[in-house]
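K.L.:
Just a sequence and a predicted model for now, questions to come.
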Amino acid sequence: MSRFTRIFVTLFVLSLTAVSGFASATNYTLWINGRTGGGVVGNYNSFTYWGPDTTAAGINKKSVNWDGYNSISSQNGKIRDALDCFCTGPNWCYVATHSAGDLMMGYTLANYGASSRLKKNASPNSAGVCGNSDGTSQTGWNIKWVRAASGAGGGSELSDAGSWAVSEPLVKDLKTTTARAMYNHNNTANVWFYMYAGAKGTLYSGILPGQDDEAVAYHSTGGVAGSSGGSYCNPSDWFCNDLTLGTAANEGGSAKWSFHSVSFRDDNESHNHYANGNWGGIVGVVRTAVVNSAN
């Protein structure tokens, strides 16, 4: 074999390897539940918390299940396992969260978003843990964006008032001052959080300031910065400051956390907090957005 032929064959093999590596890249859509849980932990195909698993919910959808009861810190390893599995190496992820799932994801990125992660093979075992792919590592995860349905990164006054079972470790984490001091909400490892705020509240949710979806108020679902919650509303409400769309400061001058943008504000007060096992409430709004953009 001539020297020229050997060089040609070598280049041809390398090109096939490059094409093969490129073709193996996959996008995934991860759904991270909130309080109460429901899906089987470790089973990324268990969508009990959300609704029928036959419903479209983004490309290669996976349900990242945690128990929705214990503390954010104690359950966080479940989320890191999923991100390692599906969002390392050539693979990229879209992430959707609900309620305390927003607190969970924010905590993950603030504390581990710049950590060294071994690249995984996207083939989880029964515990939801994947094997190493090639033995190399990377910094953080490959995440395109996070879309938060009724994000509870700023906590809820229902937790402050003991309206939920006060013995739950997660409820203690969801106190407004605790949630807001838990991690640096401005540190998202440069991943954008797109916030979806529901406003179909009820009379019994009167302890929630401003507009709310029965469980979480606009100060949290809108990603408003600060050490405690405030009162924010739709433009039609004259009695409190407006929650603005996008990244702009709210009426009255309060800022949103860095890399947080309000994509949906429930001006018609049509969407409550609950998925109701059928992708309902504000979760349904996020699901539609994910279907249209996670591909």
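P.N.:
On my side now, so go ahead.
K.L.:
from here on, contacts and neighbour counts on C-alpha atoms
P.N.:
Fine.
K.L.:
in the protein, which spans are strands?
P.N.:
Using DSSP state E, the strands found in the chain span residues 27-32, 61-64, 92-98, 116-124, 130-139, 143-149, 193-197, 232-233, 241-242, 260-265.
K.L.:
Please identify the most buried of the ones you listed.
P.N.:
strand 193-197 (a mean of 28; mean count of other Cα atoms under 10 Å).
K.L.:
Also compute the angle for that one relative to strand 143-149, please.
P.N.:
Interaxial angle of strand 193-197 relative to strand 143-149 (axes from the mean of the first three to the mean of the last three Cα atoms, to 10 degrees): 10 degrees.
K.L.:
Take this one as well and set it beside the first:
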Amino acid sequence: MANRRVRGVLLAAAVVAGMVAVAHATNYSLWINGRTGGGQLGNHADFSYWGPASANAGVNKKSVNWDGYNHVSDQNYLVRDALDCYCTGQNWCYIAVHSAGNLQIGYSLALYGGSARMVKNAAPNAQGQCGNLDGSSQTGWNIKWVDVAGGAAGGSELANSGDWALDEPLVSDLKTSTARAMYDHNNTRAKWFYMYAGANGTLYSFLLPGQDDEAIAYHSSGGVSGSSGGSFCNPSDWFCNDLTLGTAKNEGGRAKWSYHSVAFRDGSEAYNHYTNGNWAGIVSKVRADMEANAK
């Protein structure tokens, strides 16, 4: 009888512990900036790159700030620290990225998404690093999906042409051949990348093939596969191949990378690349999606 009572008490304690663990499961929305940076490194509350921090940009939003200047490989630890902090254990993350932030999350998943990660306590220090929760580990991170605004994982012809400062380390990463060879873009660890492609390109359009948002052409913002860029447009343009919605192959036969889907194609040519300190441009479409669906 005593042993049965002890077992009953232990079972009840286990049930309570399980309920507590579930109760503490939290979803987070992580925002990874692009070139030029803007937020304080390690400060996940600093949204100065994006716009007012008061904006609704998904549940429990955090700004994953890296300097937007140095090589992706040199700054990626800041992204991995944030993923460890908020996307392990019982916690799950929605990810939103802009421009070269697309390279950062793709690099993280392809090269580190199959590695052992310590489960963290979601309480970062001033450097943006969290302590271990209970000594347990897991493989990779708990990510629901990734929204990509003006994604630069396919590189930009502006980097190829020298239009951006060539002594900036990130610019060498953003050359189309370099960006596309940096990691296996098909290896997203089965996480879906939803691509938002802007087409309000004016100033640099002569350098960027097909439709563009003034910094990134559709071949990159649309997740088009291959070792080089290409000319892709809206269906209304007769002079280049259509960038298709969803996961379908593009006109002309070029496929998208695995687990990449075009969620928005700027048929009205209304969205450029720039946030303008107010969640503007193509980022506005991703912010709206995060507000509606990252809960």
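P.N.:
Thanks, I have the structure now. Just so we're clear, the structure is a prediction, and the values are computed from it rather than from any experiment.
K.L.:
Make CSV from the strands of the first structure and add distance to residue 108 of the first structure to it.
P.N.:
Converted to CSV, these look like this (distance: least, Cα to Cα, whole Å):
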stretch, distance to residue 108 of the first structure
strand 27-32, 12
strand 61-64, 13
strand 92-98, 12
strand 116-124, 13
strand 130-139, 14
strand 143-149, 12
strand 193-197, 13
strand 232-233, 27
strand 241-242, 30
strand 260-265, 15
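K.L.:
right, so of the ones you listed, which gets closest to residue 203 of the first structure?
P.N.:
strand 232-233 (15.7 Å; Cα to Cα).
K.L.:
about what we covered before: let me know which of the strands of the first structure is the nearest to residue 9 of the first structure.
P.N.:
With Cα to Cα as the measure, strand 130-139 is the member of these nearest residue 9 of the first structure (24.7 Å).
K.L.:
which residues touch that closest one?
P.N.:
Residues from elsewhere that reach strand 130-139 of the first structure, judged by Cα atoms under 8 Å, 6 or more residues apart in numbering: 81, 84-85, 88-89, 113-124.
K.L.:
again, only using 7 Å
P.N.:
If you take Cα atoms under 7 Å, 6 or more residues apart in numbering as the criterion, strand 130-139 of the first structure is touched by 85, 114-124.
K.L.:
Quick one: closest of the strands of the first structure to residue 167 of the first structure.
P.N.:
Nearest of the strands of the first structure (Cα to Cα): strand 92-98, 21.6 Å.
K.L.:
Could you name the helices and strands sitting against the closest one?
P.N.:
Judged by 3 or more Cα pairs under 7 Å, 6 or more residues apart in numbering; DSSP states H and E, strand 92-98 of the first structure is in contact with strand 27-32, strand 143-149.
K.L.:
how far apart are the shortest one and its match in the second structure?
P.N.:
Spelled out, that is strand 27-32 of the first structure. Taken over the aligned residues, the distance from strand 27-32 of the first structure to the second structure averages 0.2 Å (mean Cα distance after the TM-score superposition for the first structure).
K.L.:
which other helices and strands contact that strand?
P.N.:
Short answer (3+ Cα pairs under 7 Å, 6+ apart): strand 27-32 of the first structure packs on strand 61-64, strand 92-98.
K.L.:
What are the contacting residues of the first one?
P.N.:
In other words, strand 61-64 of the first structure. 28-32, 44-47, 79, 82.
K.L.:
Swap in 10 Å and give it another go.
P.N.:
27-33, 39-50, 53, 55, 78-83, 86, 93-97, 101, 128, 294 (Cα atoms under 10 Å, 6 or more residues apart in numbering).
K.L.:
now the residue nearest the centre of the second structure, nearest residue through space, not along the chain?
P.N.:
By Cα atoms, centre = their mean, the second structure has its centre lying nearest to residue 97, at 3.5 Å. Using Cα to Cα, 6 or more residues apart in numbering and skipping the chain neighbours, the partner closest in space to residue 97 of the second structure is residue 32 (4.6 Å).
K.L.:
separation between that neighbour and residue 153 of the second structure?
P.N.:
13 Å (Cα to Cα, to the nearest Å).
K.L.:
between the two, what contacts are shared?
P.N.:
With Cα under 10 Å, 6+ apart, residue 32 of the second structure and residue 153 have common neighbours 99-105.
K.L.:
what sits against residue 271 of the first structure?
P.N.:
Per Cα under 10 Å, 6+ apart, neighbours of residue 271 of the first structure: 150, 197-201, 212-214, 265, 280-285.
K.L.:
If we use 8 Å, what do you get?
P.N.:
198-200, 213, 281-282.
K.L.:
Residue 152 of the second structure: neighbouring residues, count only.
P.N.:
Using other Cα atoms under 10 Å, residue 152 of the second structure has 32 neighbouring residues.
K.L.:
no wait, residue 278 of the first structure
P.N.:
For residue 278 of the first structure, using other Cα under 10 Å, the count is 17.
K.L.:
Hmm, residue 51 and it touching each other?
P.N.:
Yes: contact criterion Cα atoms under 8 Å: residue 278 of the first structure and residue 51 qualify, at 4.0 Å.
K.L.:
sorry, back to before: mind checking the strands of the first structure for the one nearest to residue 71 of the first structure?
P.N.:
Across those, closest to residue 71 of the first structure is strand 27-32 (Cα to Cα), at 14.8 Å.
K.L.:
mind listing the helices in the second structure by residue range?
P.N.:
Ranges of helices within the second structure are 2-23, 72-86, 101-112, 157-161, 169-173, 176-181, 218-221, 283-293, based on DSSP state H.
K.L.:
Let's have those in TSV, adding mean neighbour count and distance to residue 242 of the second structure.
P.N.:
Shown next, in TSV, are these (neighbours: other Cα atoms under 10 Å; distance: least, Cα to Cα, whole Å):
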stretch	mean neighbour count	distance to residue 242 of the second structure
helix 2-23	11	46
helix 72-86	21	30
helix 101-112	23	22
helix 157-161	19	19
helix 169-173	22	27
helix 176-181	20	20
helix 218-221	32	10
helix 283-293	19	21
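K.L.:
Residue 143 of the second structure: which of the ones you listed is closest?
P.N.:
helix 72-86 (8.9 Å).
K.L.:
Residue 93 of the first structure maps to what in the second structure?
P.N.:
Structural correspondence for residue 93 of the first structure with respect to the second structure (TM-score structural alignment): residue 93.
K.L.:
Cross-check the contact I'm expecting between its match and residue 29.
P.N.:
Yes: contact status for residue 93 of the second structure versus residue 29: in contact at 5.7 Å, counting by Cα under 8 Å.
K.L.:
For the closest residue to residue 244 of the second structure other than its chain neighbours, give me its contacts.
P.N.:
In this structure, residue 244 of the second structure finds its nearest non-sequential neighbour in residue 250, 5.1 Å apart by Cα to Cα, 6+ apart. Contact analysis of residue 250 of the second structure by Cα under 8 Å, 6+ apart lists 241-244, 256.
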